[in-house]
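*Asks:* Quick check, what structure comes out for this input:
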Amino acid sequence: MIWDELEQELERLQRDGLQRRQRTLEGPCGPLAKIDGRTLVSFCSNDYLGLSTHPALVEAACAGARAWGVGSGASHLVSGHLTPHAELERKLADFIGFPRALLFSTGYMANLGIVPALLGRADAVFADRLNHASLIDAVRLARADHQRYPHCDLAELERLLANSQARRKLILTDAVFSMDGDLAPLPGLLALAERYDAWLVVDDAHGFGVLGRNGRGSLAHFALPAARRLLYMGTLGKAAGAAGAFVAGDERVIAWLMQRARTYIFTTAASPLLAVALSASLDLIADGDARREHLWRLTAQLRDGLAGTRWRLLPSTTAIQPVIIGDNQTAVMLADALYERGLWVPAIRPPTVPAGTARLRISLSAAHSSEQVGLLVDSLRELPCA
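*Replies:* As a prediction, this is how the structure comes out:
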């Protein structure tokens, strides 16, 4: 019976240390999380600048609701594209430095829309092996030839590109890898895209708002221009503190996505109050150097505090600081031990990360204090490694 099979699979996940848990927060997103009546310091959130509860965003959302209501009522191409959406698209394009931007409901939906709109069965995608699940699923939907190169390996990527006879080619990568915290070699990727006449699609979910001048993202971090063959996807539910995503690129490419990206065409537009709040968020991001500097100080404090200990941090220079454990059950045990000490650090296991690389994923925010990071460092130093 199918129910027996489901029960057996759930038991297997539990046995292998792979079963996921859902915890319900009894308060808003922030450095302190209240769960089951307990208050914990949370190192789980992607709210990198601490903007999700910023008074300016809350007030902008309230003003947006009063002026525009709560729902958009339809998809963008029917009657759901309201003035706040149009204004936010223009503001995002200007901020990133591209001719045009297009809003999506989530980053996952944006990625699922981009790749199938540009490629088909006769084409090929060249994807970093550690790409996010949304990018992997996007290639599956496109039904293109999916060639994966070792993580950040430009030499192997060039070999694959040179040997490909595909009609169209597309290089697909995260900018900041969500489980490792390192950066893709974007200048080298763009050079290969130019050399082999390929698209370059960059998912900057974890770089937008955090990296680069004024938080303009990973392209700005590397001082890369808004090249015509480059498509940039940024999410708005992480450093921007709200929800949604956008794709920025050449005018003609964005016009094509509007006509062919199914996840844009066939879904209701996001609430206009979010667009109003996100417009305010962009102002805070642009003026957020002090927040970003505090975030980098916290990152240095964590890394310096764990240097020379038994804990193996990956070489990340971003707000994502993974501690490699290896064994699934051990990672869960350590996360539970930190939880008992009032520290919420998630254990990340396969299939999110490769087998044998289970880890504690520490996410830092500008909303954290030095004292809170110090408490985490001290607790990790006191815990046994296994």
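*Asks:* Could you use CA atoms for every contact and neighbour count after this?
*Replies:* Noted.
*Asks:* those strands in the stretch 251-386 of the chain, which residues are they?
*Replies:* For the stretch 251-386 of the chain, the strands defined by DSSP state E, counting those that start in this stretch occupy 312-313, 320-326, 343-344, 347-348, 358-363.
*Asks:* just so I know, which of these lies nearest residue 58?
*Replies:* Minimum separation from residue 58 across these (CA to CA) falls at strand 358-363, 23.2 Å.
*Asks:* Counting by contacts, list what the closest one packs against.
*Replies:* strand 320-326, helix 328-340, strand 347-348 (3 or more CA pairs under 8 Å, 6 or more residues apart in numbering; DSSP states H and E).
*Asks:* Now that strand: buried residues?
*Replies:* By neighbour count on 16 or more other CA atoms under 10 Å, the buried set for strand 358-363 is 358, 359, 360, 361, 362, 363.
*Asks:* quick check: longest helix of this structure.
*Replies:* Longest helix in the chain by number of residues (criterion: DSSP state H): helix 289-306.
*Asks:* Next, the buried residues of that helix.
*Replies:* Buried residues in helix 289-306 (16+ other CA under 10 Å): 291, 292, 294, 295, 296, 298, 299, 301, 302, 303, 305, 306.
*Asks:* The structure of the following sequence is requested for comparison with the preceding one:
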Amino acid sequence: MEQTPDPLARFRAAAASREAAGLKRTLRARTPDDDGLIDLASNDYLGLARDERLMEAAIAATRTWGTGSTGSRLVTGSTALHARLEARLCAFAEAEGSLVFSSGYLANLAAVAALGKDALVVSEAGNHASIVDACRLSRSRVVVTPHRDVTAVEKALADRHEDHAIVVTDAVFSVDGDLAPLAELHAATVRQDALLVVDEAHSIGVIGPRGQGAVHAAGLAAEPGVVRTLTLSKSLGSQGGAVLGAPEVIQTLVDTGRSFIFDTGLAPGSVAAALAAVDILHNQPELPGYVRTRARELASMARELGLETNDPAGAVVPIVLGPPEAALRAALVCAERGVRAGCFRPPSVPVGRSCLRLTARANLSSDDLAVIKGALTAVAEMKVTM
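*Replies:* Below is the predicted model of the structure:
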């Protein structure tokens, strides 16, 4: 008897393998109060996502402009509000030019794929998945260098046969939470006539005295060969992304950035919320310091309990547990004790490095820290018995 074709069999088999390896992922519908848990899983570093000032700005913009931007920014999707945000980002981060996208992911796709075309692309091993995908989309030769290894970067640049090159790195790495050696990388790119692209997703609003980002803190904001990408969905409590750079860079992205040209513009409400967040950062420059202090407290707490972690440069504090099952169990233990923690497993992290990813917030209270300590104590006890 002829066997009936089953085009979905391979997907079921792959799903079963992932589940057996502890890598199955599940969508969880969050409630408005999120079950009353202390949130250490989101990227709302400044606690602005529910700030009344952002919500009111978003509501007012929606009433003025409507719920969507209605098209690509090169057609109907670019409003006066978008132009205001771009100008405000330039002033805040001390950049020459700015271009707003509908997500930070798409900002990275455009920057790396367009600027890296017909060039060598040197990408750091710890870079975010959006950068990895952007490298692939560039269709250029890509060299992946070890984590924070400036010597390897310079060697890749010096050995290239391409006329042009870009080096791309996270500023603060999204899982390890450490800081890229930006000054050294910039010096290497200057010596080797290359462009430096820095993803500020986890550093804008957190790094530097006023939260102007790691590039600014390293004294590189005015350097023409440095391009910054960022997201509006973390510290700025909104949605969207942007690229900051010289006018030549911005024009290149407008002309050739596929994720800019062919994507619907960022919704007006999100644009207005991001504008309000930048204003808050300008008027409350103490907020980034609060985030960094809380992150150091979380890391210190974890170390005192015998848990493996890093010295955080920004808000991200990883608790390395090893196998995926240990990370899943630790996240459940935290939730049972009133704390929601991020659970990162391969391919988000290397095999054997599954972890809880804790993210500090500027508005964590002393009472919150006491609850968090109880949860981490239970994780440490769980680890001993495994």
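*Asks:* who's in contact with the alignment partner in the first structure of residue 140 of the second structure?
*Replies:* Using TM-score structural alignment, the equivalent of residue 140 of the second structure in the first structure is residue 144. Residue 144 of the first structure makes contact with 119, 120, 121, 122, 123, 124, 125 under the criterion CA atoms under 8 Å, 6 or more residues apart in numbering.
*Asks:* Tell me which of the residues you listed you also see in the second structure.
*Replies:* Counting by both residues aligned by TM-score structural alignment, their matches' CA atoms under 8 Å, the members of these that carry over to the second structure are 119, 120, 122, 123, 124, 125.
*Asks:* hang on, the earlier thing: with the second structure superposed, average distance for the longest helix of the first structure?
*Replies:* Superposing on the second structure and averaging over aligned pairs (mean CA distance after the TM-score superposition for the first structure), helix 289-306 of the first structure comes out at 2.5 Å.
*Asks:* now the angle between strand 358-363 and that helix, please.
*Replies:* Orientation check (axes from the mean of the first three to the mean of the last three CA atoms, to 10 degrees): helix 289-306 of the first structure against strand 358-363 gives 140 degrees.
*Asks:* hang on, isn't residue 127 of the second structure packed against residue 171?
*Replies:* No: Residue 127 of the second structure lies out of contact with residue 171 (CA atoms under 8 Å); the separation is 9.2 Å.
*Asks:* Those two: who's more crowded?
*Replies:* When neighbours are counted by other CA atoms under 10 Å, residue 127 of the second structure and residue 171 differ, and residue 171 comes out ahead with 30 against 20.
*Asks:* Quick check: the aligned residue for the more buried one in the first structure?
*Replies:* Applying TM-score structural alignment, one finds that residue 171 of the second structure aligns to residue 175 in the first structure.
*Asks:* gap between that match and residue 350 of the first structure?
*Replies:* 21 Å (CA to CA, to the nearest Å).
*Asks:* Repeat that for residue 165 of the first structure.
*Replies:* From residue 165 of the first structure across to residue 350 of the first structure, the span is 34 Å (CA to CA).
*Asks:* And residue 12 of the first structure, by the same measure?
*Replies:* Counting by CA to CA, the separation of residue 12 of the first structure from residue 350 of the first structure is 13 Å.
*Asks:* For the kept ones among the contacts of residue 144 of the first structure, which PyMOL command selects only the ones that are buried?
*Replies:* Remark: buried members of these, expressed as a PyMOL selection using 16+ other CA under 10 Å:
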select buried, resi 119+120+123+124+125
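*Asks:* follow-up on the earlier one: of all the helices and strands packed on strand 358-363 of the first structure, which lies closest to residue 200 of the first structure?
*Replies:* Nearest of those to residue 200 of the first structure, taken as CA to CA: strand 320-326 at 23.9 Å.
*Asks:* and that closest one, what does it pack onto?
*Replies:* strand 312-313, strand 358-363.
*Asks:* which part of the second structure lines up with the first one?
*Replies:* Alignment note (TM-score structural alignment): strand 312-313 of the first structure is matched to residues 308-309 of the second structure.
*Asks:* Off-centre distance for the matching stretch?
*Replies:* 21 Å (CA atoms, centre = their mean, to the nearest Å).
*Asks:* if we can go back for a sec, out of the helices and strands packed on strand 320-326 of the first structure, the one nearest residue 229 of the first structure is which?
*Replies:* Comparing those under CA to CA, the one sitting nearest is strand 358-363, at 32.2 Å.
*Asks:* average distance between that closest one and the second structure?
*Replies:* Superposed on the second structure, strand 358-363 of the first structure shows a mean distance to its aligned partners of 0.6 Å (mean CA distance after the TM-score superposition for the first structure).
*Asks:* What range does that strand cover in the second structure?
*Replies:* Counting by TM-score structural alignment, strand 358-363 of the first structure corresponds to residues 354-359.
*Asks:* So what touches that stretch?
*Replies:* Stretch 354-359 of the second structure is touched from outside by 40-43, 45, 175, 295, 315-324, 326-327, 330-331, 341-346, with contacts defined as CA under 8 Å, 6+ apart.
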